[in-house]
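Asks: sequence unknown, structure follows:
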């Protein structure tokens, strides 16, 4: 196994799969994926460090758009 993300990132380290266990148990949630998940979390931390902070006025506008879309969704459910 190795971590991956839709952006194209692939974890550098690979982790072995116990194929005997895989044959016995078809439940994907039965496998320990904490190592690839940890690699992914580190990648996400790296990406967050590169993010540009939005100006407050733009962040406020985006909040208004989200709130308005939420209201539209609620109205549609009625």
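Replies: Great, that's in hand. Here the structure is a predicted model, which is why all the values come from computation and not from measurement.

Asks: For the rest of this, base every contact and every neighbour count on C-alpha atoms.
Replies: Noted.

Asks: helices or strands next to the top helix by length along the chain in the packing?
Replies: Using DSSP state H to define each element, the chain has its longest helix at helix 56-77. Packing partners of helix 56-77 (3 or more Cα pairs under 8 Å, 6 or more residues apart in numbering; DSSP states H and E): none among the helices and strands.

Asks: Could you check how far it is from the centre of its chain?
Replies: Counting by Cα atoms, centre = their mean, to the nearest Å, helix 56-77 is centred 23 Å from the centre of its parent chain.

Asks: And stretch 8-23, what's buried?
Replies: Burial within stretch 8-23, assessed by neighbour count using 16 or more other Cα atoms under 10 Å, is assigned to 10-11.

Asks: Against that first model, consider the following:
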């Protein structure tokens, strides 16, 4: 979301009127110019990794009975740009063998199909998978960190970040969290 000068503002703040807590939001509808928040002028795709879309899509505000609103927000355009970004990340990340990818997709479909009839069974299986995957993730993170620290030819943080589709400034802390079992 961009304001009139083309910058991306901090979170919109909403004072609930009592207590020290103030609700904050980055959702574009909160930027309607009320309550001391700036008015959104355009939208663009964005990702938590720091990526921002190149194209901004203007918002057209209307006023009816004193209320400001946007009739057709270009959210689909932003979503299309974001999906293209995700495809680029996926293409640059570590390759998942096709056979494994299909097995995971099949398991997810089976669990999804079973969730209406036997939701407790699905939860039990997912809980078991969570525990086992946590152990596998922990071991893999340990191996990546050991390789990176222990060898001259170990992968750089940039290569590791690209393989995991993570921002470079987050990859080391994420791997340490995985290694510690979080």
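Replies: Yes, it's here. The shown structure was predicted, so the numbers you read here are calculated from the model rather than taken from an experiment.

Asks: Next, the TM-score between them, please.
Replies: Once superposed, chain against chain, the TM-score is 0.58 (TM-score structural alignment, normalised by the length of structure 1); 57 aligned residues with a Cα RMSD of 3.1 Å.

Asks: Now do the SS call for the residue positioned nearest the centre of structure 2.
Replies: Computing the C-alpha centroid of structure 2 and ranking residues by Cα atoms, centre = their mean puts residue 48 first, at 4.9 Å. When classified by DSSP: H, G, I helix; E, B strand; the rest coil, residue 48 of structure 2 comes out as coil.

Asks: got a list of what it touches?
Replies: Applying Cα atoms under 8 Å, 6 or more residues apart in numbering, we find residue 48 of structure 2 in contact with no residue.

Asks: Now do the same for it: its match in structure 1.
Replies: Counting by TM-score structural alignment, residue 48 of structure 2 lines up with residue 6 in structure 1.

Asks: Residue 58 of structure 2 -> structure 1?
Replies: With TM-score structural alignment as the criterion, residue 58 of structure 2 matches residue 16.

Asks: Please apply the same query to residue 86 of structure 2.
Replies: Residue correspondence to structure 1 (TM-score structural alignment): residue 86 of structure 2 is matched to residue 44.

Asks: Quickly find the element holding that match.
Replies: Element membership for residue 44 of structure 1 (DSSP states H and E) is helix 34-50.

Asks: Surely residue 55 of structure 2 is in a helix?
Replies: No. Using three-state DSSP, the assignment for residue 55 of structure 2 is coil, not a helix.
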